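> here are the coordinates; sequence isn't available:
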């Protein structure tokens, strides 16, 4: 890959080009990850979430030029994550009978503009979902046709508790990373598979907890509710 004129090096490795979010998140994880995030990175190569990495570099009072370039690489990814979250909010609102006029007013546009924007986003998401369903069996395809929106909304709710869940242990942190990646990039069958992995990782962590209160997996009420809702959906899905 051609080197950008501002691409510096550190320990002999190129710092990511601003257009390369994957290497940007990996560089920032290597620089800023601590606690369970550091363990997940060193053991499994699991990077931090883009939001956590950006918060870390912005909290650094003296970030290096290398850190700034790595942060620039995350701008597009963060914008895409914000768009997916916004789409999920609109889906939820429409599912509760909220009018397009109200949805448009929330961002200062007309109801027609709000609906057109949502259609553009959902058309692209449907194409990605269809690709993922092609390899699923008949019963699973039928289940995904009916429950895909609920599954993805549940995955988004879990992602909002991602920082808390990533702190549980390394397997949960790794499962969170793969679920967030699948929700943003892959089809519904992949999201379901990664959701199953996360639910199993949380259950394993709770089963392995020691007898003392400080050994227990303690989740906030919103995080617990999000995991439980995802677990219910996963349990209903056919293999």
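Alright, I've got the coordinates. Values in this document were obtained by computation on a predicted structure and should not be read as measured data.
> switch to C-alpha atoms for all contacts and neighbour counts from now on
Will do.
> for residue 31, see how far away the residue positioned nearest the centre of the chain is.
Closest to where the C-alpha atoms of the chain average out (CA atoms, centre = their mean) is residue 180, at 2.7 Å. Residue 180 is 21 Å from residue 31, where distance means CA to CA, to the nearest Å.
> mind jotting down where the helices sit in this protein?
21-32, 36-44, 50-59, 65-72, 75-95, 100-105, 111-133, 138-160, 162-166, 170-185, 188-207, 221-236 (DSSP state H).
> export those helices to TSV and tack on distance to residue 9?
Shown next, in TSV, are the helices of the chain (distance: least, CA to CA, whole Å):
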stretch	distance to residue 9
helix 21-32	11
helix 36-44	21
helix 50-59	18
helix 65-72	8
helix 75-95	21
helix 100-105	46
helix 111-133	36
helix 138-160	33
helix 162-166	30
helix 170-185	27
helix 188-207	35
helix 221-236	39
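> nearest to residue 10, out of these?
When the helices of the chain are compared by CA to CA, helix 65-72 sits nearest residue 10, at 8.1 Å.
> check contacts around residue 151.
Residue 151 is in contact with 191-192, 230, 233, counting by CA atoms under 8 Å, 6 or more residues apart in numbering.
> could you tell me how many residues sit around residue 41?
Look at residue 41: counted by other CA atoms under 10 Å, it has 20 neighbours.
> if I look at residue 125, how far off is residue 118?
Distance of residue 125 to residue 118, computed by CA to CA: 11 Å.
> could you do residue 111 as well?
From residue 111 to residue 118 the distance is 11 Å (CA to CA).
> redo the contacts of residue 151 as JSON lines? Include neighbour count.
Shown next, in JSON lines, are the contacts of residue 151 (neighbours: other CA atoms under 10 Å):
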{"residue": "191", "neighbour count": "25"}
{"residue": "192", "neighbour count": "23"}
{"residue": "230", "neighbour count": "25"}
{"residue": "233", "neighbour count": "17"}
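> and here is the other one:
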């Protein structure tokens, strides 16, 4: 990737950090404006789809390595193995049918 370009995820994070004060503008950089915020918001669905695919893949690999749903639920901060399995099933359904994913 060209160093002047950032991924959608990084663009959303950067705008968020700049707006919150967690990151500072470099000398000569323009302030974050409404167009920047609108652009970042428009990227959120794409970023969410990428994260869903990443999580679903990680869960598939965890199961492939023999991890139990109990172990996975702990890693996800969920209360029960059933909640972890249901989360996985929703992710798989969403990523399989989301035309904007990937």
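Now that the structure is in, tell me what you want to look at. Since we're looking at a predicted model, the values are computed, not measured.
> what TM-score do we get after superposing?
Once superposed, the chains reach a TM-score of 0.67 (TM-score structural alignment, normalised by the length of the second structure), with 89 aligned residues with a CA RMSD of 2.9 Å.
> rewinding a little: pretty sure the residue nearest to the centre of the first structure contacts residue 157?
No - taking contacts as CA atoms under 8 Å, residue 180 of the first structure lies outside contact range of residue 157: 10.7 Å.
> and for the equivalent of residue 10 of the second structure over in the first structure, the neighbour number?
Taking TM-score structural alignment for the superposition, residue 10 of the second structure sits opposite residue 52 in the first structure. By the measure other CA under 10 Å, the count of residues near residue 52 of the first structure is 19.
> contacting residues for residue 52 of the first structure?
residue 163.
> state the distance from it to residue 104 of the first structure.
With distances taken as CA to CA, residue 52 of the first structure is found 30 Å from residue 104 of the first structure.
> ok, now residue 123 of the first structure?
Distance from residue 123 of the first structure to residue 104 of the first structure, counting by CA to CA: 19 Å.
> next: residue 56 of the first structure.
Distance, residue 56 of the first structure to residue 104 of the first structure, using CA to CA: 33 Å.
> against residue 60 of the first structure, how distant is the match of residue 10 of the second structure?
Counting by CA to CA, the separation of residue 52 of the first structure from residue 60 of the first structure is 12 Å.
> could you give the number of residues near the counterpart of residue 38 of the second structure in the first structure?
When the first structure is aligned by TM-score structural alignment, the residue opposite residue 38 of the second structure is residue 69. Each residue near residue 69 of the first structure was counted by other CA under 10 Å, and the total is 20.
> same question for residue 12 of the second structure.
Residues within reach of residue 12 of the second structure, counting by other CA under 10 Å, total 20.
> dump the residue contacts of the residue lying closest to it once chain neighbours are set aside.
Nearest non-adjacent residue to residue 12 of the second structure, counting by CA to CA, 6 or more residues apart in numbering: residue 40, 4.9 Å away. Contact analysis of residue 40 of the second structure by CA under 8 Å, 6+ apart lists 11-12, 15.
> can we see that at 10 Å?
For residue 40 of the second structure, the contact set (CA atoms under 10 Å, 6 or more residues apart in numbering) comprises 8-16, 34.
> and the residues you listed, which is closest to residue 62 of the second structure?
residue 9 (23.9 Å).
> residues touching the nearest residue to that closest one once chain neighbours are set aside, list them.
Closest residue in space to residue 9 of the second structure, ignoring its immediate chain neighbours: residue 47 at 5.6 Å, by CA to CA, 6+ apart. By CA under 10 Å, 6+ apart, the residues touching residue 47 of the second structure are 7-12, 53, 100-102.
> picking that back up, in CSV: the contacts of residue 151 of the first structure, plus distance to residue 164 of the first structure.
Converted to CSV, these look like this (distance: CA to CA, whole Å):
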residue, distance to residue 164 of the first structure
191, 20
192, 21
230, 16
233, 21
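> residue 172 of the first structure: which of those residues is nearest?
Using CA to CA, those come closest to residue 172 of the first structure at residue 230, 14.4 Å.
> ok, the nearest residue to the closest one once chain neighbours are set aside - contacts?
Setting aside the residues directly before and after it, residue 230 of the first structure is nearest to residue 154 in space (CA to CA, 6+ apart), at 5.5 Å. Residues near residue 154 of the first structure by CA under 10 Å, 6+ apart: 88, 148, 160, 195, 225-231, 233.
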